[in-house]
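> give me a 3D structure for the following:
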Amino acid sequence: MSTERKNIVITGASAGLGEGMAREFAAKGRNLALCARRTDRLAALAKELTEAHPDITVTTKALDVTDTDAVFRVFREFRDELGGIDRVIANAGLGKGQPIGTGYFEANKQTIETNVIGLLAQCEAAMEIFREQEAGHLVVVSSVSAVRGMRGNVTTYAASKAAAASLAEGIRAQHLSKDTAGIAVTTLLPGYIESEMTGRANKTPLMVSGEKGAKALVSAIEAEKAKAYVPWWPWTVLAQVLRFAPLSLVRKLS
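Alright, predicted model coming up:
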């Protein structure tokens, strides 16, 4: 693991995985820059974290990642307020979707705009700062669903997360040289972790609590591996099964 990343930006931090990771990093004494669309929930979270951990700085801003100009502005403001950014966790995402061709193009389009275009803006903004600093850690939150095409309501979501994983890998490849050794890129591929998004899905024995999932995510982030399935067990194994299974079997599982 590299030196401690003190100043951390988390997008989509008002609920779910982002909120859980914010709590875990606050307990580790990290300064946090939290952004999301729901500012009331951000404010409540910031108050909770600073009261529990008075030695850390928590700053918040409203951000809809589909407003790409705002992404660049907010990231730069966070950098200036904290005196630098050590890690950006590109977590903001959308899980809505409907089967292709059933008249719900707008819902599927919103998922792509948030999870692909919005993510691209986050990566661009983060990497501009990291390249100027010659140091930083970009974390892209993808999904195990990125491994294969999925049917039904998950089709567009899975495709967007496959794009996320590919984008992160390409950025990582760009920064493997000695000249950019201070910049790390991690792709997280969570399985079933309880959150607002997964709350709409069918319950499964593979689902872990939000607290357990957040701890596993933070552990993987701190290790700064290139790619991590979260939780490690059973998703590291199941992802390989999904990768090579016949599509007829994948269809039953999705």
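
> contacts and neighbour counts: CA atoms only from here.
Will do.

> ok, then the element right after the strand of greatest length in the chain?
As assigned by DSSP state E, the longest strand anywhere in the chain is strand 183-190. Per DSSP states H and E, the first helix or strand lying C-terminal to strand 183-190 is helix 210-223.

> who's in contact with that following helix?
By C-alpha atoms under 8 Å, 6 or more residues apart in numbering, the surrounding residues in contact with helix 210-223 are 1-2, 16-17, 20-21, 24-25, 139, 186, 188, 190, 193-195, 228, 230-232.

> at 6 Å what do you get?
Met1, Gly20, Met21, Ile193, Glu194, Pro231 (C-alpha atoms under 6 Å, 6 or more residues apart in numbering).

> show me which pair in the residues you listed is furthest apart.
Of all pairs drawn from these, the widest gap by C-alpha to C-alpha lies between Met1 and Glu194 and measures 27.6 Å.

> of those two, which one has the most company?
A side-by-side neighbour count of Met1 and Glu194, using other C-alpha atoms under 10 Å, places Glu194 first with 21 against 8.

> does the more buried one really touch Pro205, like I thought?
No: when contacts are counted by C-alpha atoms under 6 Å, Glu194 is not listed as touching Pro205 (11.5 Å).

> quick one: the helices in the chain?
In the chain, the helices defined using DSSP state H lie at 16-27, 39-52, 68-82, 105-112, 118-133, 155-174, 210-223, 232-244, 247-253.

> what's the most buried one of those?
Of all these, helix 16-27 has the most neighbours on average by mean count of other C-alpha atoms under 10 Å, namely a mean of 22.

> test my guess that Leu34 contacts Val58.
No: applying C-alpha under 6 Å as the test, Leu34 and Val58 come out as separate, 7.3 Å apart.

> which one's more surrounded, those two?
The residue with more neighbours, out of Leu34 and Val58, is Leu34; 28 against 24, by other C-alpha under 10 Å.

> what's the distance between that one and Arg200?
25 Å (C-alpha to C-alpha, to the nearest Å).

> now do Asn7
Distance from Asn7 to Arg200, by C-alpha to C-alpha: 33 Å.

> of the two, who's got more company?
Counted by other C-alpha under 10 Å, Asn7 and Arg200 do not tie: Asn7 has more neighbours, with 24 against 11.

> these two touch, right, the more buried one and Asn31?
Yes: between Asn7 and Asn31 there is a contact at 4.8 Å, judged by C-alpha under 6 Å.

> can you add distance to Gly83 and give the contacts of helix 210-223 back as TSV?
Formatted as TSV, those follow (distance: C-alpha to C-alpha, whole Å):
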residue	distance to Gly83
Met1	23
Gly20	24
Met21	22
Ile193	33
Glu194	34
Pro231	33
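
> please provide the structure for the following sequence as well, for comparison with the first:
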Amino acid sequence: MTKSEQKLATSTPLSPKKRAILVGASSGIGAALAHRLVDEGYQIALLARREEMLSTLTDEINAKHGETRAIYYVHDVTDYETVPELLSKIITDLGGLDSFIFNAGVSHMVGLKKYDFEKDRQTIETNLIGALAWLNPVAEKFQELKSGQIVGISSVAGERGRVGNPAYNTSKAALTTHLEALRNRLDKLGVNLLTVKPGFVQTDMIKDAKKLFWVIPPERAAKDIYKAMQKRKQEIYTPARWRWVMLVVRNIPSFIFRKLTF
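Below you'll find the predicted structure:
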């Protein structure tokens, strides 16, 4: 069995609607956004590693709407070489592509005085290289079409190099920069590129974390993301108050920031 595998919940053919690919769909923001997009009229292809959760999500969506509105593909984003062929297959299965969302990500906690290359490598390979493996061919496709929308889920963690979880911070900072570069390439061609910077969202990624604040449910993040997609915004924070917090954080002098322990 390959890492990438397609499953249709029923034999009902997909009907022509807005079409989206969502990578990193099995839980959290991805699952909530999948429900939101289909509720708003999308046909959607869902990708993730965890087949049981992905299958359940797909069945829930299709049962709710009484037809095949979602199809799924088991896929590991570090399986880079399969992406071009898989992307082409999904576009054929959907009958086209209007929006692409990259939400896949991992976070491996490492102690403040610890250095773990293997965990750091896994973080970079998933959050950054996995993103580029998808974003680049999708950008090329939309460049040819002179239309489309790309949504990248980054994080407020990419705003500064904090002492906690350096590799995760690095992966999100680099992803934000890459998304900006793609935006500058594609904007004049009619392709919208949205960078999403969530704060703390109630997902498995933060289940063991302590002293968190402004934690929002995935459904709130999904609502904000969909609203931004509709308005074809270029960047949002969710919740929005993080924009002002990060404005302050980015301007804290380095000699002070180095003394902070978060």
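
> re the thing from before, what's the closest of the helices of structure 1 to Val147 of structure 1?
Nearest to Val147 of structure 1, of the helices of structure 1 and by C-alpha to C-alpha, is helix 232-244 at 5.9 Å.

> for the closest one, name the packing helices and strands.
Helix 232-244 of structure 1 sits against no helix or strand, with contacts defined as 3 or more C-alpha pairs under 6 Å, 6 or more residues apart in numbering; DSSP states H and E.

> quick one, that helix and strand 183-190 angle?
Going by axes from the mean of the first three to the mean of the last three C-alpha atoms, to 10 degrees, helix 232-244 of structure 1 is angled at 80 degrees with respect to strand 183-190.

> report the angle between helix 232-244 of structure 1 and helix 210-223.
Counting by the same axes, to 10 degrees, helix 232-244 of structure 1 points 80 degrees away from the direction of helix 210-223.

> distance from the chain centre to helix 232-244 of structure 1, please.
20 Å (C-alpha atoms, centre = their mean, to the nearest Å).

> same question for stretch 217-228 of structure 1.
On C-alpha atoms, centre = their mean, the centre of stretch 217-228 of structure 1 falls 12 Å from the chain's centre.

> whereabouts in structure 2 does it align?
Mapped onto structure 2 using TM-score structural alignment, stretch 217-228 of structure 1 spans residues 225-236.

> now do the same end-to-end measure for that stretch.
8 Å.

> likewise stretch 183-199 of structure 2?
Length of stretch 183-199 of structure 2, first residue to last, C-alpha to C-alpha: 22 Å.

> got a list of contacts for that stretch?
Contacts for stretch 183-199 of structure 2 (C-alpha under 6 Å, 6+ apart): 146-156, 234-238.

> so how many other residues sit close to the residue mapped onto Pro198 of structure 2 from structure 1?
Alignment note: Pro198 of structure 2 maps to Pro190 in structure 1; criterion TM-score structural alignment. A count of neighbours around Pro190 of structure 1, defined by other C-alpha under 10 Å, yields 23.

> from Arg38 of structure 1, how far out is Pro190 of structure 1?
From Pro190 of structure 1 across to Arg38 of structure 1, the span is 23 Å (C-alpha to C-alpha).

> how about Gln240 of structure 1?
Noted for Gln240 of structure 1: a distance of 36 Å to Arg38 of structure 1, by C-alpha to C-alpha.

> what do you get for Ala159 of structure 1?
In terms of C-alpha to C-alpha, Ala159 of structure 1 sits 26 Å off from Arg38 of structure 1.

> spatially nearest residue to the aligned partner of Gly118 of structure 1 in structure 2 (excluding sequence neighbours)?
Gly118 of structure 1 maps onto Gly130 in structure 2, with residues paired by TM-score structural alignment. Spatial nearest neighbour of Gly130 of structure 2, excluding adjacent residues (C-alpha to C-alpha, 6 or more residues apart in numbering): Val77 at 4.9 Å.

> what's the counterpart of the one you found in structure 1?
Using TM-score structural alignment, Val77 of structure 2 pairs with Val65 in structure 1.

> check Phe117 of structure 2 too.
Mapped onto structure 1 by TM-score structural alignment, Phe117 of structure 2 lines up with Phe105.

> which outside residues touch stretch 146-153 of structure 2?
By C-alpha under 6 Å, 6+ apart, stretch 146-153 of structure 2 touches 98-103, 142, 189-196.

> go ahead and confirm the match of Gly118 of structure 1 touches Thr78.
Yes: using C-alpha under 6 Å, Gly130 of structure 2 is in contact with Thr78, at 5.3 Å.

> which neighbours do those two share?
By C-alpha under 6 Å, 6+ apart, no residue touches both Gly130 of structure 2 and Thr78.

> list the contacts of Phe130 of structure 1.
Contacts here follow C-alpha under 6 Å, 6+ apart; on that basis Phe130 of structure 1 touches Gly136.

> in structure 2, what residue corresponds to it?
Phe130 of structure 1 maps onto Phe142 in structure 2, with residues paired by TM-score structural alignment.

> now Leu34 of structure 1
In structure 2, the residue paired with Leu34 of structure 1 is Leu46, using TM-score structural alignment.

> now that match: closest residue in space, sequence neighbours ignored.
Leaving aside its chain neighbours, Leu46 of structure 2 sits nearest to Tyr72 (4.5 Å; criterion: C-alpha to C-alpha, 6+ apart).

> thinking again about what came up before, surely the match of Val77 of structure 2 and Gly118 touch.
Yes: applying C-alpha under 6 Å, one finds Val65 of structure 1 in contact with Gly118, separated by 4.8 Å.

> what separation is there between the residue at minimal distance from the centre of structure 2 and Leu135 of structure 2?
Centroid check for structure 2 by C-alpha atoms, centre = their mean gives Asn103 as the closest residue, at 1.5 Å. According to C-alpha to C-alpha, Asn103 of structure 2 stands 11 Å off from Leu135 of structure 2.

> good, we can wrap up now.
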